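Q: sequence first, then the predicted structure, then my questions.
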Amino acid sequence: MTEELSRVDSAVAGLSISPKDEKPAAKEDKKEEKKTHRRGSSTAGEVRNINDLEKEKIPLELPIETQRLGWKLNTSPSTIEDKEYLKLPLVKPLVKKIDLQFPSGLEVTARNLKGVTIKDALDAIYKQYKKKADDELGDKPYLAGFEWDPEESWTRLIVHQKKDAGVPTGGKKSKKKNAE
C-alpha cells in the first residue's frame, strides 16, 4: 500500500493547476476596478472646496439675480416666481459648501456636493427662519442679496436684508407707469 499510484484518473488527466492560478488574477482585476471607481453623483469635477480657493486666492463671483428675488426669509423658496434663478450657482467657481452670515450674528451653511445653488442657500436660510412669525423677523424680513468680502472672511458670504420685497407684484401698476 505504500506504492505510488501509477494510474491517472481520466477525469483529472490533462488538467493543470491553472484554474487555481486564474482565480487570484480575477480578484486582482476586481480590486483595480474598485480603486478606480468613483461615484459620479457625489463628486463633480469642477466643484471645489472653499478652503482650497482661499489657499489659491481664487476670487468668488456672485450672481446679481439674488438681489431680484424679493424673497421673505420665513417663506419657502418654492414660492419664488422665477424658478430659473434657483438653479443658478450661488458662487463661481462652484463650491461644495459655503457659510452665510447674517448681520445679527446668525450663521448658516449651504451645502451641495454638485455645487451650491441659490436654492441651496435659500433652503438653508429658510430652515432657520421657517418657524418665526413675521414680527420676529425684525424690520428687514426680505433678502437683499449676498456680499463676499475677502478681507473679512474668504469662506463666508454676508447676507443683506431689506424692508420690502422690491419686486413689482401687481401687473396693473406697471401698465399704468408704462402708459405714462
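A: That came through, no problem.
Q: make it CA atoms for all contacts and neighbour counts henceforth
A: Noted.
Q: quick one, helices of the chain?
A: According to DSSP state H, the chain carries its helices in the segments 18-36, 50-56, 83-86, 118-129, 171-179.
Q: so what's the residue nearest to residue 119 when sequence neighbours are not counted up against?
A: Setting aside the residues directly before and after it, residue 119 is nearest to residue 86 in space (CA to CA, 6 or more residues apart in numbering), at 4.6 Å. When contacts are counted by CA atoms under 8 Å, 6 or more residues apart in numbering, residue 86 touches 117-119.
Q: residues near residue 48, how many?
A: When neighbours are defined as other CA atoms under 10 Å, residue 48 has 19 of them.
Q: out of the contacts of residue 86, who has the most neighbours?
A: residue 117 (23 neighbours).
Q: leaving out sequence neighbours, find the closest residue to the residue positioned nearest the centre of the chain.
A: A centroid search over the chain (CA atoms, centre = their mean) returns residue 112, at 1.5 Å, as the residue closest to the centre. Using CA to CA, 6+ apart and skipping residues adjacent in sequence, the residue nearest residue 112 is residue 96, 5.3 Å away.
Q: want to compare, so here's the second one:
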Amino acid sequence: MTEPLTRIDSAVAGLSISPKDEKTETKPEKKTEKKDKGHKRVSSTANGVKNINDLEKDQIPIEIAIETQKLGWKLNTSPGLLEDKEALSKFLVTPPVKKIDLHFPLGLEVTARNLKGVTIKDGLDAIYKQFKKKADDELGDKPVLAGFEWDPEESWTKLIVHQKKEGAPPPSKKSKKKGGEDK
C-alpha cells in the first residue's frame, strides 16, 4: 500500500511536473481571468432580467404586454410577417424574465426563452414552432392569438394562451384574400 502512495507522491513532487508547472502557471492566470468574468452564460444575461422562479419566491407580480392582444396573429403563420415590428421587440412580461411557459387550455405547453428577456417575438416563435406544420383547418375554431393571461393562483410561472376566431390584421389584407378566392 505504501508503494502506490510513493508513486503518487513522486509524481506530484517529481521533475516531470516542473515543466507542467511552467505551463500551468500561464493557464491558471487565464482561468482566473475567466473566473473573474464569470460563467459564459451568466455574462450573456442582461441586467434586470429575472428568473421566473425567483419572482414566485419573492411574490413579485408580473404584467403582460398589452400589445399581444392587438396583433391578430394566426398561430400557423410566421411572426416575422407581422407588420407591427416594434411590438415584437417589446418584453412579453414586466419585469423581464429568462423563460416562461405558455399554456394552452387543451393542455399543450410551450416554453419561450431568451437570456436577455423574453420578448413578444420569442413567445410567438415558441408557439409558431408547434403550429407551423398545421393546416388552417387543423387549428380548430380559434386559430388566432387573442392574448395571454397570468393567473398567479393557478400557476405563477405560466401564462395562459387565449385564442379567438378572427384576427385583427388591417382590412386591406382580408379583402385581398377574399377577393382572390372569389375570382
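A: The structure has been received and is ready for your questions. Given the structure is predicted, the values throughout are model-derived calculations rather than measurements.
Q: thinking again about what came up before, how near is the residue nearest to the centre of structure 1 to residue 21 of structure 1?
A: 46 Å (CA to CA, to the nearest Å).
Q: next: residue 105 of structure 1.
A: Taking CA to CA as the criterion, residue 105 of structure 1 is separated from residue 21 of structure 1 by 65 Å.
Q: let me see the ranges of the strands in structure 1.
A: In structure 1, strands defined by DSSP state E lie at 97-101, 107-111, 142-148, 156-162, listed in chain order.
Q: to residue 68 of structure 1, which of the ones you listed lies closest?
A: Between residue 68 of structure 1 and the strands of structure 1, the tightest spacing by CA to CA is seen for strand 142-148, at 7.8 Å.
Q: which position in structure 2 pairs with the residue nearest to the centre of structure 1?
A: With TM-score structural alignment defining the correspondence, residue 112 of structure 1 maps onto residue 114 in structure 2.
Q: so what's that match up against?
A: Under the criterion of CA under 8 Å, 6+ apart, the contact partners of residue 114 of structure 2 comprise 97-99, 122.
Q: neighbours of residue 133 of structure 1, how many?
A: Counted by other CA under 10 Å, the residues lying close to residue 133 of structure 1 total 10.
Q: trace it over to structure 2, please.
A: Per TM-score structural alignment, the equivalent position to residue 133 of structure 1 in structure 2 is residue 135.
Q: now do residue 94 of structure 1
A: With TM-score structural alignment as the criterion, residue 94 of structure 1 pairs with residue 96.
Q: count of neighbours near residue 77 of structure 1?
A: Residues contacting residue 77 of structure 1 under the criterion other CA under 10 Å number 22.
Q: close enough to count as contact, it and residue 125?
A: No - checked against CA atoms under 8 Å, the pair residue 77 of structure 1 and residue 125 is beyond contact range at 9.4 Å.
Q: hmm, back to that, for residue 89 of structure 2, see how far away the match of residue 94 of structure 1 is.
A: Using CA to CA, we find residue 96 of structure 2 at a distance of 12 Å from residue 89 of structure 2.
Q: compare those two (neighbour count), which wins?
A: residue 96 (26 against 13).
Q: centre of the chain to stretch 59-74 of structure 1, how far?
A: Going by CA atoms, centre = their mean, to the nearest Å, the spacing between the C-alpha centre of stretch 59-74 of structure 1 and its chain's C-alpha centre is 16 Å.
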